[in-house]
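Peer 1: Coordinates for the following, if possible.
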Amino acid sequence: MSFRSTILKAWFSQRERAIDRFRRHPLEVQERMLRRLLRRGRRTEFGERYGLGRVHTVGQFQSAVETFDYDTFKPFIERMMEGVRNVTAPGRVELFARSSGTTSDRSKYIPVTRESLWWNHTLGMRDVATVYAANYPATRVFEGKTLTLGGSCVAERGNLVGDLSALLIHETTFWSGWFRAPRTETAIIPDFWQKADAICRECTGERITAFAGVPSWNLALMRRVLEYTGKRHLLEVWPHLEMFAHGGVEFKPYRRSFEELIPSDRMHYMETYNASEGFFALADDPRRDDMLLMLDYGTFYEFRGDDGAVVPLEGVEAGKAYTLLITSNNGLWRYEIGDRVEFTATDPYRIRFAGRTRQYINVFGEELIVDNADRALVGACEATGAVVGEYTVAPCYMSLRERGAHEWIVEFEREPASRERFAEELDRCLRAVNSDYDAKRRTTLERQRVTVVERGRFLDWMRLRGKNKVPRLVNDRRVAEDVLQVKGEK
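Peer 2: I've put the predicted structure just below:
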């Protein structure tokens, strides 16, 4: 066993015990997280305004502090970005993760404290390794490096601002070079294609055993690697490749493309839930399709049900979806991050990502959500042999002479033999998974319209608009029209 493996085994053993502890005692661990956060925040401006020094229980906390979204919490963030100390977290916050805005702003700026960097995001990434090693004891993944496709960051008003991935790479350089490729200078190159070419030059000769990140950008990078090397698939470039830790979007639409790029039964795909606001969950059991909610990362969780009531962890029910609120060591308090999660189990607490709160289409009463769309797309692909790389859906409004419809703008990795049959199967699957959609198809909705764009269109759109993911469902036509006109801007 190598020296590096010996060190990692000792760490894994310690963390396995900690993970098992919060599996068995989830409520006690969450109460301890809240008490720690209250102590940490009571002498901040926020703590003094809301009397956190007098708060000792979950009920008192919920009574004393209102809930926030980005628009209502933004004044605190702006003061932190101006350099004011002790606003909602102790001391000066100098790191801000910039993420795509789903509010009135084009971008959101999420504070990242040093504590959250190490005891939330970085610990989460280390736990990915911990859980993976427990599930696959014979793994040799740690004998090589993980290819991490980061974003970019810049100095702004005395702060470091950028993609969370870039902040993590920038701030953890002294140890992560043991395990990660490419070099920091390469990883944070702003232009994606320049970065991809630099990675090809630097990493195709490395022993890469894993990679991590958002599926769409990694798929584009892997294609460039094959173009650069002239190889047929990635195992000819990196024969020891065995793991992809992915997150950010639903993986099912991408899975077949990755399986074609990496034709190996030894390849494992591991889902993570690592948002700009925090690392929240990871897939700890390869036999399941859900994730373990991580309870000891300095985050106190609350959940808003469809009835509007906000409950702590002990109030949730399996089989129900909730809007996620967090109080965290990054300085966010009772903050609604804009995500919905579905609980699949409560012993231990397991979740599935159920989409963004603002990603849906309900123009005609059809109440289409991302989970419906992803499931229908998988069904249509299985029935027709198609592989879809990216897609977005928008409404087509009713007129005096036409019923309403949905327009699916689709980028195929592999075309179906018949686009007409693909559209028929997509419609059939949508009607099977969503009874409201089925009812409207009988009255006000025509079958969806499928608009096919060339490969790379969505990647160009993300690059030009500064996005790292494609909105799947939008309740108006702004994104759809923007995607359709991108080709003329390049």
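Peer 1: make it CA atoms for all contacts and neighbour counts henceforth
Peer 2: Fine.
Peer 1: quick one: contacts for the residue nearest the centre of the chain?
Peer 2: The centroid of the chain falls nearest to G248 when counting by C-alpha atoms, centre = their mean (2.1 Å). Listed by C-alpha atoms under 8 Å, 6 or more residues apart in numbering, the contact set of G248 reads G213, V214, P215, Y273, N274, A275, K469.
Peer 1: any idea how far the third one lies from D374?
Peer 2: P215 sits 15 Å away from D374 when distances are taken as C-alpha to C-alpha, to the nearest Å.
Peer 1: Neighbour count: the two, which is higher?
Peer 2: P215 (24 against 18; other C-alpha atoms under 10 Å).
Peer 1: The more buried one: what's it in contact with?
Peer 2: H246, G247, G248, V249, F251, Y254.
Peer 1: Among these, which lie within strands?
Peer 2: Residues of the contacts of P215 located in strands (DSSP state E): H246.
Peer 1: ok so, going back, just the contacts of G248: which are in strands?
Peer 2: G213, Y273, N274, A275.
Peer 1: Most neighbours among these, which one?
Peer 2: Neighbour-wise, those (other C-alpha under 10 Å) top out at Y273, 23 neighbours.
Peer 1: Hmm, E250 and it touching each other?
Peer 2: No: the criterion here is C-alpha atoms under 8 Å, and Y273 misses it with E250 at 10.5 Å.
Peer 1: what helix or strand does the nearest residue to A373 once chain neighbours are set aside sit in?
Peer 2: Closest residue to A373 in three dimensions, ignoring its sequence neighbours and counting by C-alpha to C-alpha, 6 or more residues apart in numbering: L430, at 7.0 Å. L430 belongs to helix 419-433 when assigned by DSSP states H and E.
Peer 1: who's in contact with the helix or strand following that helix?
Peer 2: Next in sequence after helix 419-433, counting helices and strands by DSSP H and E, comes helix 435-441. For helix 435-441, contacts defined as C-alpha under 8 Å, 6+ apart pick out F364, G365, E366, E367, L368, L430, R431, A432, R447.
Peer 1: What is the longest strand of the chain by residue count?
Peer 2: Under DSSP E, the chain gives strand 335-346 as its longest strand.
Peer 1: To check against the first, give me the structure of this:
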Amino acid sequence: MSIKAFFAKQFAKKIYEKTQKWANNPIETQEHVFKDLIRQAKDTQFGKDHNFNNIKSFSDFAKNVPIRDYEGLKSYVEKIKKGEPDVLWKGKPIYFAKTSGTTSGAKYIPLTKESMPFHIQAARNAILHYIHETGNSSFVSGKMIFLQGSPILEEKNGIKLGRLSGIVAHFVPKYLQKNRMPSWETNCIEDWETKVDVIVEETFNKDMTVISGIPSWVQMYFEKLKQKGGKPVGEIFKNFNLFIYGGVNFEPYRAKFENLIGRKVDSIELFPASEGFFAYQDSQTEKGMLLLLNAGIFYEFIKADEFFTENPKRYTIGEVELGINYVLIISTNAGLWGYNIGDTVQFTSLKPYRVIVSGRIKHYISAFGEHVIGKEVEEALKEAMEGTDIRVNEFTVAPQITPKEGLPYHEWLIEFENEPENLEAFSLKIDDAMRKQNVYYDDLIVGNVLRKLIITKVSKNGFQDYMKSIGKLGGQNKIPRLSNDRDIADKLR
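Peer 2: Just a heads-up that it's a prediction; the model follows:
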């Protein structure tokens, strides 16, 4: 065992014990975070506008601070961009994480000196929990890679601006910098396809032990590695045993990854976003990710099926239940207040509080009142593939409301690696799994409002070509699992 691996085990034990203290006192931990956030922001413009001086409880907060998305906070963000201090949080942010996808263009998410350390600690602690549970620390001596955006930053009125993954690249601990790949110069390449080609060349003969990134883009890296080496990734990197991912559910990719690698490897799921690092997988045996209750974020939850009603009930951590689909609402030490990040979660455990990401509140299909969510389509595909050699590269689902003939249906657009011998039988398996999960969908099939789903095959690299065509190839970008319209489906067809 190397010295680095030995000390990693000792550090892992210390962090595990520290985690247990707050995880075993969840309500008190969140109350402390809530009071600290209000205290520190009471003299900001937002705090004055929303009566923070008189907020003594969560009920006071809920009365004074409505639920908002980015558009609801945009007027405050614009003031920060102009250089004003003490707007959403005391002082000025040290960074803006720039993301896309809003109705009015790019989002500028503030990152403060108080919030930034939690982004770094959470990723580190996820690995340390894995070491503590498994006893495996040998990988810390090998090479590690995170497929990420460019670390080149712009500046706007004294605030640095870039993609979150590029910003995080500036915070790699010194003890990992010798192990980290690719090189800084390669990370700065903007064109994704060129970047992956260079990463393949840089890493091909290295002792890669940990690989991290969004599954769809890591898959591209693995395919190019296998093409260059003529053998599975697990033979090219004999000591590669840990895959770290976030952003999307790994299950639809798992069979393809095991084929590309040539064997199974352990994995750690993360739940990071520009708005905060919310959870990580703390156990290889328990389902879900540990919700980070002590990370400068106060959480609220709204039941997804009540979200679009007038004044839906806002729940705190002590009020949530297992298996319910909640919209995740946050208030943070970066100055986001009552903020809807757009993700939905379900709790898999209440002792400690663990969650899975079930989808996006805007990514659903409810063209006929069925309200199908991301978790359901992913579970249905996984169930249909079990026990087969079918492998899927990527997929998305959209309603077909006005077919040329027959009843409307849900169209599944799938790019197969290994196709089913009988596509119709495979589609029936998925449909049966969907009907078991979603009673509204089942009712529509039984009532002859919808016919059973139809699969449309997408040509090889069709999803990559689509993402490239809209300028979102690589980085943190990903294909929505669901759309309530046909914008993506029609372009893929």
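Peer 1: thinking again about what came up before, which among the ones in strands among the contacts of G248 of structure 1 gets closest to A97 of structure 1?
Peer 2: Checking those against A97 of structure 1 by C-alpha to C-alpha gives A275 as the nearest, at 9.7 Å.
Peer 1: Show me what secondary structure element comes after the top helix by length along structure 2.
Peer 2: As assigned by DSSP state H, the longest helix anywhere in structure 2 is helix 3-23. Going down the chain from helix 3-23 of structure 2, the next helix or strand is helix 26-41, by DSSP H and E.
Peer 1: mean shift of that next one relative to structure 1?
Peer 2: Once the two models are superposed, helix 26-41 of structure 2 sits on average 1.4 Å from its counterpart in structure 1 (mean C-alpha distance after the TM-score superposition for structure 1).
Peer 1: Check which helices and strands that helix sits against.
Peer 2: strand 297-303 (3 or more C-alpha pairs under 8 Å, 6 or more residues apart in numbering; DSSP states H and E).
Peer 1: so what secondary structure elements neighbour the strand it packs on?
Peer 2: Partner elements for strand 297-303 of structure 2 (3+ C-alpha pairs under 8 Å, 6+ apart): helix 26-41, strand 326-332.
Peer 1: buried set for the helix or strand harbouring P117 of structure 2?
Peer 2: For P117 of structure 2, the enclosing helix or strand under DSSP H and E is helix 116-134. Judged by neighbour count (16 or more other C-alpha atoms under 10 Å), helix 116-134 of structure 2 contains these buried residues: 116, 118-120, 122-123, 125-133.
Peer 1: what do you get for stretch 145-152 of structure 1?
Peer 2: K145, T146, L147, T148, L149, G150, G151, S152.
Peer 1: Same list, the residues you listed, but as TSV with secondary structure and distance to R224 of structure 1 please.
Peer 2: Listed next are the buried residues of stretch 145-152 of structure 1 as TSV, based on DSSP: H, G, I helix; E, B strand; the rest coil; distance: C-alpha to C-alpha, whole Å:
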residue	secondary structure	distance to R224 of structure 1
K145	strand	19
T146	strand	18
L147	strand	14
T148	strand	15
L149	coil	13
G150	coil	16
G151	coil	17
S152	coil	19
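Peer 1: Centre of the chain to stretch 183-194 of structure 2, how far?
Peer 2: With C-alpha atoms, centre = their mean, to the nearest Å as the basis, stretch 183-194 of structure 2 stands 22 Å off its chain's centre.
Peer 1: ok so, going back, so which of the helices and strands packed on strand 297-303 of structure 2 comes closest to E383 of structure 2?
Peer 2: Closest among these, using C-alpha to C-alpha: strand 326-332, at 23.7 Å.
Peer 1: Mean per-residue distance, that closest one versus structure 1.
Peer 2: Relative to structure 1, strand 326-332 of structure 2 is 0.8 Å off (mean C-alpha distance after the TM-score superposition for structure 1).
Peer 1: same for that strand, what does it pack against?
Peer 2: Contacts defined by 3+ C-alpha pairs under 8 Å, 6+ apart place strand 326-332 of structure 2 against strand 297-303, strand 339-350.
Peer 1: Comparing the helix or strand just after the longest one with structure 1, how large is the average distance?
Peer 2: Once strand 339-350 of structure 2 ends, the next helix or strand along the chain (criterion: DSSP H and E) is strand 353-360. Once the two are superposed, strand 353-360 of structure 2 sits an average of 0.9 Å from its aligned residues in structure 1 (mean C-alpha distance after the TM-score superposition for structure 1).
Peer 1: what does stretch 4-15 of structure 2 give?
Peer 2: Relative to structure 1, stretch 4-15 of structure 2 is 3.2 Å off (mean C-alpha distance after the TM-score superposition for structure 1).
Peer 1: and the counterpart of A318 of structure 1 in structure 2, what does it touch?
Peer 2: If you follow A318 of structure 1 across to structure 2 using TM-score structural alignment, you land on L322. Residues in contact with L322 of structure 2 (C-alpha under 8 Å, 6+ apart) are Q346, F347, T348, S349, L350.
Peer 1: Type out the ChimeraX command that picks the buried ones from the residues you listed.
Peer 2: Command for ChimeraX that selects the buried part of these, burial taken from 16+ other C-alpha under 10 Å:
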select :346,347,348,349
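Peer 1: And the helices in the stretch 51-200 of structure 2?
Peer 2: 58-64, 70-81, 116-134, 164-168, 174-177, 184-187, 192-203 (DSSP state H, counting those that start in this stretch).
Peer 1: elements contacting the second one?
Peer 2: Just to be clear, that refers to helix 70-81 of structure 2. Secondary elements touching helix 70-81 of structure 2 (3+ C-alpha pairs under 8 Å, 6+ apart): none.
Peer 1: so how far is it off the chain centroid?
Peer 2: With C-alpha atoms, centre = their mean, you get 24 Å for helix 70-81 of structure 2.
Peer 1: hang on, the earlier thing: which residues sit against the helix holding P117 of structure 2?
Peer 2: 8-9, 11-13, 15-16, 136-137, 168, 171, 268, 270, 272, 276-277, 279-284, 295-296.
Peer 1: K452 of structure 2 pairs with which position in structure 1?
Peer 2: By TM-score structural alignment, K452 of structure 2 lines up with R447.
Peer 1: need the contact list for its match.
Peer 2: A405, H406, D427, R441.
Peer 1: try 7 Å
Peer 2: Residues in contact with R447 of structure 1 (C-alpha atoms under 7 Å, 6 or more residues apart in numbering) are A405, D427.
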